[in-house]
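Visitor: Fold the following, please.
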Amino acid sequence: MMETCGMYDSFGLLIGGEWRRKGGAGVIEVNDPATGEAIGTAPAASATDVEEAIHAAEKGFKTWRATPAWTRADLLHAIANIMAGKTEEAARRITLETGKPLAQARREWALSIDQFRWYAEEARRIYGRIVESRAPGGRVEISHEPVGIAAAFTAWNFPAVLIARKVAPALAAGCAIIVRPSREAPGTAMLLIDCVQQAGVPAGAVSLLIGSASTTYEPIMASSAVRKISLTGSTAIGQQMIRDAAGTLKRVSMELGGNAPVVVFEDAPLEQVLDLCVPVKFANAGQVCVTADRFYVHESLVKPFTQGFAARAKALRLGHGLEESTQMGPLINQRRVDAMEKIVADATARGGRIETGGGRPKGQNKGFFFEPTVITGLPDDALAIAEENFGPIAAITSFGDTEEAYARANSSEYGLAAYVFTRDPARMRAAAARLEAGMVGVNSFALAAAEAPFGGIKASGMGREGGTEGILDYMNVKLTQVVV
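Guide: This is a model prediction of the structure:
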């Protein structure tokens, strides 16, 4: 099960269309979060490596932007086809690096393939428009052009799809893109970018850099050649990146933190809601930006809802993600375990009740596991409710009045996703309008799809990934006034 030898040996950094197995800043050790043991080392880029990647991207951009849209579309389809043939290899890498179960890893790779297929078609649909001119014989043309070199910074929790969401629209638009993945999951990034490379994208159109912020981040942010930044990460990092981007007036799009509320009204079908809520809450051990963190359940349902939720959570099988029977894997590192313990300690101090879980599994001495945890009886300023927990902790509280439910759901500084469960069509529409979030799920948690715009408001960021909207963040609008 644990054969990892050579996992990173075939790839490395991708600069100018060539894989480099050595970086100027040494190596980065990558660990399996289920065991805490090293699974390999990846080369770390130096500032010089970054400068070379930017220079190569300038050359690659000139070639790629001149490539016809239909040719770009064919290449994106080719990338998807190559990826489809590497599903099991990719799933294994995702699981080893992040800890998520294989079934979830396979689904992530499939969603990544969808991004390339969707944007292959969007490349053919970069439409402009004609506006009647005031000048006699004139015509106003509005067209779109690629913004230039983009840089993508991604998190570890979805090491494939977060990259695909940025690379696919960037390439469809005609941009060159430099990818800097999380150092926790470089192997998944290498495999995905190799699929891009195998499809025949011009040298420099896509680059891969792995390394610390001091050697990779600063040169990219300082470069005037890089015109667009896309981040999936924390709100604090996003705020810093926006400040740093101001120096060279880079365009930015940010998919940041979340603290999703779930409002369960009294007419919701209890068993169906529980069957949806529990698997979603504990997928990837709760380390999902759109996962449900705080549950506002009508007072008439809160007792059976809590009992059913806790029973289902307790029954989840924890283990190594490579074991097909595993339903929840570990957290990514010890820092996340420490954060969960802090949230539980805060809850206990505030009089919260631990319905199930609350600590490391008994007898689990390896890896970064934490039990699926359900907490009730908390005030709204408790950490489990007021902040994104990014882990396997669900806070359940009750409400009696609809206005109260909306007010409490909207009280967070975040606005990425929100969910509501009800049978009443009028209430569905009202909830969708009243909940302050970039995405609202009504009787569903299915928000992430290639054809739909993904993103948030408030402290959850700006811009959209996916859908027709996703390609626009990689394009400039040009107005041309033509007078004959």
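Visitor: can we go C-alpha only for contacts and neighbour counts from here?
Guide: Will do.
Visitor: His298: neighbour count?
Guide: Other residues near His298 come to 22 when the count uses other CA atoms under 10 Å.
Visitor: Is Thr373 in contact with Arg360, as I believe?
Guide: No: between Thr373 and Arg360 there is no contact, the gap being 10.3 Å when judged by CA atoms under 8 Å.
Visitor: who has more neighbours, the two?
Guide: Remark: of Thr373 and Arg360, Thr373 carries more neighbours, 23 against 16, as counted by other CA under 10 Å.
Visitor: Would you enumerate the residues in contact with the more buried one?
Guide: Listed by CA atoms under 8 Å, 6 or more residues apart in numbering, the contact partners of Thr373 are 310, 313, 354-359, 392-394.
Visitor: repeat that for 7 Å
Guide: Residues near Thr373 by CA atoms under 7 Å, 6 or more residues apart in numbering: 356-358, 392-394.
Visitor: and the residues you listed as TSV, adding secondary structure?
Guide: What follows is these, written out as TSV (DSSP: H, G, I helix; E, B strand; the rest coil):
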residue	secondary structure
Thr356	strand
Gly357	coil
Gly358	coil
Pro392	coil
Ile393	strand
Ala394	strand
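Visitor: now, among those, which is nearest to Cys175?
Guide: Pro392 (38.0 Å; CA to CA).
Visitor: any idea how far the closest one is from Ala283?
Guide: Applying CA to CA, to the nearest Å, the value for Pro392 to Ala283 is 8 Å.
Visitor: Could you do Ala315 as well?
Guide: To Ala283, Ala315 is 14 Å away according to CA to CA.
Visitor: What of Ile126?
Guide: Ile126 sits 36 Å away from Ala283, going by CA to CA.
Visitor: more crowded one of Ala315 and Ala283?
Guide: Comparing Ala315 with Ala283 by neighbour count (other CA under 10 Å), the higher total belongs to Ala283, at 19 against 10.
Visitor: Strands along the stretch 201-350 of the chain, start to end?
Guide: Ranges of strands in the stretch 201-350 of the chain, per DSSP state E, counting those that start in this stretch, are 206-208, 226-232, 251-255, 260-264, 292-298.
Visitor: To check against the first, give me the structure of this:
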Amino acid sequence: MSNYPSLHLLIGGKEISGAGRKSGEVLNPATGEVLGSVPHATAEDLDDALEHAATGFAIWRATPPEQRAAVITKAAALMRERVGAIAEALTLEQGKTLPEAKGETIYGAMLLEFYAGECKRLYGRTMVRPAGKRAEVRYEPVGPVAAFAAWNFPVINIVRKVGGAVAAGCSVIVKPSEETPAAALATVQCLLDAGMPAEVCQVVFGVPDDVSCHLLGSSIIRKVSFTGSTKVGKHLVKLAADDLKRTTMELGGHGPVLVFEDSDIEKALDVMAPNAFRNAGQVCVSPTRFIVEEPIFEKFRDGFIERVKGIKVGNGMEDGVQMGPMANDRGPDQIERMVTEAVEKGGKLETGGERIGNQGYFYAPTVLSEVPTDAEIMNEEPFGPVAIINRYAGEAEMIEEANRLPYGLAAYAWSSDPARQERLIAQIEAGMVAVNSGGVSAVDMPFGGVKWSGHGHEDGAEGVMACMVTKSVHVG
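Guide: Have a look, this model is predicted:
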């Protein structure tokens, strides 16, 4: 398609492709058509990227914070100027609706703007000592970062990986998903066009395990940042452990939503029903397990189903579409298998449960109810357009269900009782908790999970500090 950009590696500021390199096709998930071909980095390319990252770290850590902030601020402005082109590429290769893609791009710009401010807020402290002596705490950039970004949010994931690192003074080698390369490249290009030295950020593609093993096998890399599945995250942590590299892992979830009898049910429905199907449910913080108090179960279930049936599904480039296709052919296959198994085990299929059309990767917004806990979909993140609604006797049982799984990324609770709200905040095991709200993200707030959902944080001041090391200084 003529409006889809050409693809390349970015190493030392140069666009690299061809020359006998292996490549992979990029598909439009709405049509199945080939959009372009993304080149895979050779071992020599990765070595070149590592050398540039080492040089870039020496340059960038010595760059004054005000200068780093100015570059990042200008990059944010360029993202705002280019939002149309970035969002169009994002929708073509990932499938989400164009308004969602534009919103993601603007959020990425906002996050860069916040990170720019943090460049000048990397405070240390000085301790009280007798005259002639000094003791202080300094924070310094950890070193070159290897970052691996997922396909579900091609812009935000890149900004989270690169933005915090460069604000701290680190260099970065980032590997976006080979399924969504264009939006990632456009995002990094904004930083380069804003004046960031070419050595500071490299973009590579390739077979994920080959790239990760090569980069993590180098002593140049001092930190690893990954967004993706728990299985892959565990693998990368083991690789990083061989050289004691620091890690930030943003991994899987299975978001519980506790809805109590005393909640504003209509508001909860209006907020959470569309939230569950944002980006076709391919969101790590997606609300997936609705844990509803017995007295309001039927009212909530019926209201939820009614709203879901009104969701317009189609090509994300078309006006009025509220949910696009899944991003790849693996998605519908997995959802179909999980839904079938849930029904076989006694769950009720309330709506959806089928593919749509004969091209692309469309799957109908699906609602299951009264699904037994031994069904796979109750224990593993579906990562697709499925919501599960089950009934529970009361608060203690609902909290127990919310905490039953080894995941703990995002959780949601709806109640008008202030005392209950505080109990829920204290007792729910999750890195992010939203009460009477569907949002768990803000540029000035840390984003991350607990248990199998990972460790470390992105966004907020914590996203920059995750790329710093602490040095204690004693003089005299």
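Visitor: Overlay them and tell me the TM-score.
Guide: With the length set by TM-score structural alignment, normalised by the length of the second structure, the two chains reach a TM-score of 0.98; 476 aligned residues with a CA RMSD of 1.2 Å.
Visitor: For the residue nearest to Arg307 of the second structure when sequence neighbours are not counted, give me its contacts.
Guide: Distance criterion CA to CA, 6 or more residues apart in numbering; nearest residue to Arg307 of the second structure, sequence neighbours excluded, is Ala273 at 6.7 Å. Ala273 of the second structure sits next to 304, 307-308 when contact means CA under 7 Å, 6+ apart.
Visitor: Tell me the counterpart of Ala273 of the second structure in the first structure.
Guide: Counting by TM-score structural alignment, Ala273 of the second structure lines up with Val278 in the first structure.
Visitor: do you know how far that match is from Pro330 of the first structure?
Guide: 17 Å.
Visitor: Then Ile375 of the first structure?
Guide: Ile375 of the first structure sits 20 Å away from Pro330 of the first structure, going by CA to CA.
Visitor: Arg165 of the first structure matches what in the second structure?
Guide: Correspondence of Arg165 of the first structure to the second structure, assessed by TM-score structural alignment: Arg160.
Visitor: The strand or helix carrying that match - contacts with which helices or strands?
Guide: Under the criterion of DSSP states H and E, Arg160 of the second structure resides in helix 156-168. Here helix 156-168 of the second structure touches helix 98-118, helix 460-465, going by 3 or more CA pairs under 7 Å, 6 or more residues apart in numbering; DSSP states H and E.
Visitor: Same list, the ones you listed, but as CSV with distance to Val145 of the second structure and mean neighbour count please.
Guide: Formatted as CSV, these follow (distance: least, CA to CA, whole Å; neighbours: other CA atoms under 10 Å):
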stretch, distance to Val145 of the second structure, mean neighbour count
helix 98-118, 17, 23
helix 460-465, 12, 24
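Visitor: which one of those helices lies closest to Thr373 of the second structure?
Guide: Proximity to Thr373 of the second structure (CA to CA) singles out helix 98-118 among those, at 32.9 Å.
Visitor: After superposing, tell me the mean distance of the closest one to the first structure.
Guide: Superposing on the first structure and averaging over aligned pairs (mean CA distance after the TM-score superposition for the first structure), helix 98-118 of the second structure comes out at 0.6 Å.
Visitor: Whichever helix or strand comes after that helix maps to which residues in the first structure?
Guide: Going down the chain from helix 98-118 of the second structure, the next helix or strand is strand 125-127, by DSSP H and E. Matched against the first structure by TM-score structural alignment, strand 125-127 of the second structure falls on residues 129-131.
Visitor: buried stuff in that stretch?
Guide: Judged by neighbour count using 16 or more other CA atoms under 10 Å, stretch 129-131 of the first structure contains no buried positions.
Visitor: mean per-residue distance, it to the second structure?
Guide: Relative to the second structure, stretch 129-131 of the first structure is 1.0 Å off (mean CA distance after the TM-score superposition for the first structure).
Visitor: all strands of the stretch 351-476 of the second structure, in order?
Guide: Remark: strands assigned in the stretch 351-476 of the second structure by DSSP E, counting those that start in this stretch are 366-369, 386-392, 407-408, 410-414, 432-435, 450-451, 454-455, 468-475.
Visitor: Would you mind pulling up the elements that the third one packs against?
Guide: Under the contact criterion of 3+ CA pairs under 7 Å, 6+ apart, strand 407-408 of the second structure touches strand 450-451.
Visitor: corresponding residues in the first structure for the strand it packs on?
Guide: Strand 450-451 of the second structure corresponds to residues 457-458 of the first structure when matched by TM-score structural alignment.
Visitor: Kindly tell me how buried Cys119 of the second structure is, as a neighbour count.
Guide: Per other CA under 10 Å, the neighbour tally for Cys119 of the second structure reads 24.
Visitor: mind checking what Gly431 of the second structure lines up with in the first structure?
Guide: In the first structure, Gly431 of the second structure lines up with Gly438, judged by TM-score structural alignment.
Visitor: Skip the chain neighbours and tell me the closest residue to that match.
Guide: Per CA to CA, 6+ apart, closest to Gly438 of the first structure is Gly456, 4.1 Å.
Visitor: Identify the residues contacting that neighbour.
Guide: By CA under 7 Å, 6+ apart, the contact set of Gly456 of the first structure is 255, 415-416, 437-439, 462.
Visitor: do Arg289 of the second structure as well
Guide: 254-257, 387-389.
Visitor: and the residue mapped onto it from the first structure, how far is that from Glu355 of the first structure?
Guide: Alignment note (TM-score structural alignment): Arg289 of the second structure maps to Arg294 of the first structure. The gap separating Arg294 of the first structure from Glu355 of the first structure is 15 Å, by CA to CA.
Visitor: ditto for Thr48 of the first structure
Guide: Note on Thr48 of the first structure: its distance to Glu355 of the first structure, by CA to CA, is 53 Å.
Visitor: likewise Glu145 of the first structure?
Guide: Counting by CA to CA - Glu145 of the first structure and Glu355 of the first structure are separated by 55 Å.
Visitor: cool, Asp338 of the first structure as well?
Guide: 20 Å.
Visitor: Which one of these two is surrounded by more residues?
Guide: For the pair Asp338 of the first structure and Glu355, the greater number of neighbours falls to Glu355 (19 against 12), based on other CA under 10 Å.
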